[in-house]
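Colleague: Sharing a model prediction with you, sequence too.
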Amino acid sequence: MGGIMNQASSDERLLQIDEGLGALNTTWEQWDQEMAKVQKDLEAGGMDWFDALEEVHRRYVEIIRRGDSPVDFDRLGTLLDELCAIYLEVDAQERAGIRALFENKQRVLKHLHSYTGGRAASRLESTGDVKWLRLGLAAASISDRRVDYRDLLICLGELWLAAERVGIAPARHFSAVARISNPEPRYGDRSTQDLLRGFRRSGHLRSIKRKAKRSSSDPFDR
């Protein structure tokens, strides 16, 4: 009976998380539409397309920096923390169900990479707690290569370097999350499982490490 109740409770919490993410996704899409209108107004005022795009991006970043965004990023981060933790504990069928939650939440789906290379990496480095490494990898697994995987490689590199900086060997954690990731290839290319499993030997990681080493030794970057 307890197991049934626990399962019911878990399903109910997943539904609540899904609803929360859906509401945030809607708010974010509406904000994107508002910012797209700002860009059109700038272009109508004589600014060329590229300059208008850059100006809108600058305003967008500044609004987020000030904490004035209509999107509650603190709540988004908290919901993803919980969802990623659940993802690591459930079976393959339930993990597929969690990945499917993002099919109609494209704006939040795109944020999963930022979660990996941003929130998870920074909290891993500030706390030294390995849970943030695993949560960041779970987010990468959930995104399942549905967004530009080149961005994902950069974010995975940030996560890897953060782990090394706090004395955690990330390879076995990458391998562990690879084992529970989708083994099906995406777009005729490698699967998420393959990408995570092979990341330690990838040219992308070597390149990221070289850039980080050059940056740390360049006095003009300090």
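Modeller: Perfect, I can see it now.
Colleague: all contacts plus neighbour counts: C-alpha atoms, from now on.
Modeller: Noted.
Colleague: Could you tell me which helix of the protein is the longest one?
Modeller: The single longest helix within the chain, with elements called by DSSP state H, is helix 2-44.
Colleague: Could you count how many residues lie near the closest residue to A163 other than its chain neighbours?
Modeller: Excluding its sequence neighbours, the residue lying closest to A163 (CA to CA, 6 or more residues apart in numbering) is P170, at 6.1 Å. By other CA atoms under 10 Å, 18 other residues sit near P170.
Colleague: burial count for S122?
Modeller: Neighbour count for S122, taken as other CA under 10 Å: 19.
Colleague: picking that back up, the residue nearest to A163 contacts E158, correct?
Modeller: No: P170 lies out of contact with E158 (CA atoms under 8 Å); the separation is 11.5 Å.
Colleague: Can you give the distance of stretch 88-107 from its chain's centre?
Modeller: Centroid displacement of stretch 88-107 relative to its chain, using CA atoms, centre = their mean, to the nearest Å, is 14 Å.
Colleague: Can you point out the buried residues in it?
Modeller: L88, R95, I98, R99, L101, F102, K105, Q106, R107 (16 or more other CA atoms under 10 Å).
Colleague: and the comparison structure, right after this:
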Amino acid sequence: MTERTLFEDRLVKIDRRLARLDARYVEWNWELAEQQKELVDSGMDYWRALSIVQAQREESIKSGNCPVDFDALNALLDELCAIYLEADRRQRTAIRSLFDDKRSALKHLHAYIGRTARLLESSRGRKWLRLGLAAASIADRRVDWRDLLVCLGDLYLAARRVRMRPSSDFQAVAKLSNPVGLGGERSTRDLLADFHKSAYLRSIRRKAKNRRKGRA
């Protein structure tokens, strides 16, 4: 069996697992939407209903009492992102394509980046920086890019807090990313390569510095 065949076989197995997790995620999102609709239909303000359902969602995740196995999903993304970092261009394109029909799993990539930022800071392990960046590259700006900026900012600042210089990692993963922007927008490659000099990063670093001064 060739290396290419081994990769394709492994990707098929990952895709099946990802599809099952995504399907359950979609079902749960539908259930939450129905709960919100029932609250609104009973006369509750839309935003109040949304807030209640979101709080219930977060509590379910925090307690581990939710129908989506997030431990399994995150472990699968750990595996997939590690593969992505070692893959060639064609293989990386195939990995990004896995999420074309898995919208809930695609959106979860942003939450996954947040998880890697927390693990990076607690473990000081550089692998979490790279895995988080791989997830951003896989997401390829297909979910709200403003949310992605927040996730990348959290990841960058987490690295700086443990005295890492993350710019080189951002630029390394940028080279693995899609060079073509979606709908005429800026590409993921450019976003990652230039993140260290972005206005957004300057803004959040300034705010973080001011908070530190305020606590001094």
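Modeller: Happy to help now that I have it. Computed from a predicted model, the values in this text were never measured in an experiment.
Colleague: What TM-score do the two superposed chains give?
Modeller: Scored against TM-score structural alignment, normalised by the length of the second structure, the superposed chains reach a TM-score of 0.95; 215 aligned residues with a CA RMSD of 1.3 Å.
Colleague: picking that back up, give me the range in the second structure that the helix or strand just after the longest helix of the first structure lines up against.
Modeller: The C-terminal neighbour of helix 2-44 of the first structure among helices and strands, as given by DSSP states H and E, is helix 49-66. Counting by TM-score structural alignment, helix 49-66 of the first structure pairs with residues 46-63 of the second structure.
Colleague: Mean distance between that stretch and the first structure after superposition?
Modeller: Once fitted to the first structure, stretch 46-63 of the second structure is off its aligned match by 1.0 Å on average (mean CA distance after the TM-score superposition for the first structure).
Colleague: who's in contact with that stretch?
Modeller: For stretch 46-63 of the second structure, the surrounding residues in contact (CA atoms under 8 Å, 6 or more residues apart in numbering) are L32, Q35, Q36, L39, V40, C66, F70.
Colleague: Residues contacting stretch 172-181 of the second structure from elsewhere in the structure, which ones?
Modeller: 85, 89, 92, 130, 133-134, 137-138, 140, 186-193.
Colleague: Stretch 103-118 of the second structure now?
Modeller: With CA under 8 Å, 6+ apart as the test, stretch 103-118 of the second structure has contacts from 18, 21-22, 25-26, 74, 77, 99, 128-129, 131-133, 135-136, 139, 142-143, 147-148, 151-152, 154-155, 158-159.
Colleague: Buried among these? Make that a PyMOL selection.
Modeller: A single PyMOL command suffices to select whichever of the contacts of stretch 103-118 of the second structure are buried according to 16+ other CA under 10 Å:
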select buried, resi 18+21+22+25+26+74+77+99+128+129+131+132+133+135+136+139+142+148+151+152+154+155+158+159
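Colleague: got the buried residues for stretch 42-55 of the first structure?
Modeller: Under 16+ other CA under 10 Å, the buried positions of stretch 42-55 of the first structure are L42, E43, A52, L53, E55.
Colleague: which of these lies closest to G2 of the first structure?
Modeller: Using CA to CA, L53 comes nearest to G2 of the first structure of those, at 54.7 Å.
Colleague: does A169 of the first structure really touch A163, like I thought?
Modeller: Yes: assessed by CA under 8 Å, A169 of the first structure is found in contact with A163 at 6.7 Å.
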